[in-house]
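Structure of the sequence below:
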Amino acid sequence: MLLFRSEEHVRRWCDSRGREPGAIISLEQGWALARAWYSDRLQPGWRRKPAAEVEAVFQSCGLSGPFWRLTVP
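Next up is the predicted model:
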């Protein structure tokens, strides 16, 4: 993950390196994702989330679209 000032900054950085931008999310979305992702990590019964559950976490943070899709529709 890289942090940028704006979407324009992302585009300039990508252009200067010959890369296409990936998903661009706000700091608020990144924080919501981190809270949701790691909230149970220290629990004794922790297990890796299946793809459908991970997609539900993404959706709950407002992250949608092809980049965030793990399962085949």
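
C-alpha only now, for contacts and for neighbours.
Will do.

gap between Cys61 and Leu27?
Distance, Cys61 to Leu27, using Cα to Cα, to the nearest Å: 11 Å.

and for comparison, fold this next one:
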Amino acid sequence: MRLFRSEEEVTEGELVDLTTLAELARRWYGNRLDPDWRPRTLAESQAILDSVGLTGEFWRLD
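This is a model prediction of the structure:
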């Protein structure tokens, strides 16, 4: 992750606003310390990305 002052500074990758990034982090890491935690499947990981609006070819995990 890189933080930029403006969109003009971005030369590759995708832009994500901080609200979306925070929600992704909450969903991605929110249960890591639970005693019954298990690695998620690829489909479950993709569903998290989709649920926060990170869709399209760049965000495709398969």
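
Quick check: TM-score for this pair?
Superposed pair, TM-score by TM-score structural alignment, normalised by the length of the second structure: 0.89. Supporting alignment: 62 aligned residues with a Cα RMSD of 1.0 Å.

quick revisit: quick one, which of Cys61 and Leu27 of the first structure is more surrounded?
Neighbours were counted for Cys61 of the first structure and for Leu27 using other Cα atoms under 10 Å; Cys61 has more, 18 against 11.

Pull the contacting residues for the equivalent of that one over in the second structure.
The alignment partner of Cys61 of the first structure in the second structure, by TM-score structural alignment, is Val52. Residues in contact with Val52 of the second structure (Cα atoms under 8 Å, 6 or more residues apart in numbering) are 20, 23-24.

Counting by contacts, list what the helix or strand harbouring Val57 of the first structure packs against.
Element membership of Val57 of the first structure, judged by DSSP states H and E, is helix 51-60. Applying 3 or more Cα pairs under 8 Å, 6 or more residues apart in numbering; DSSP states H and E, we find helix 51-60 of the first structure packed against helix 27-38.
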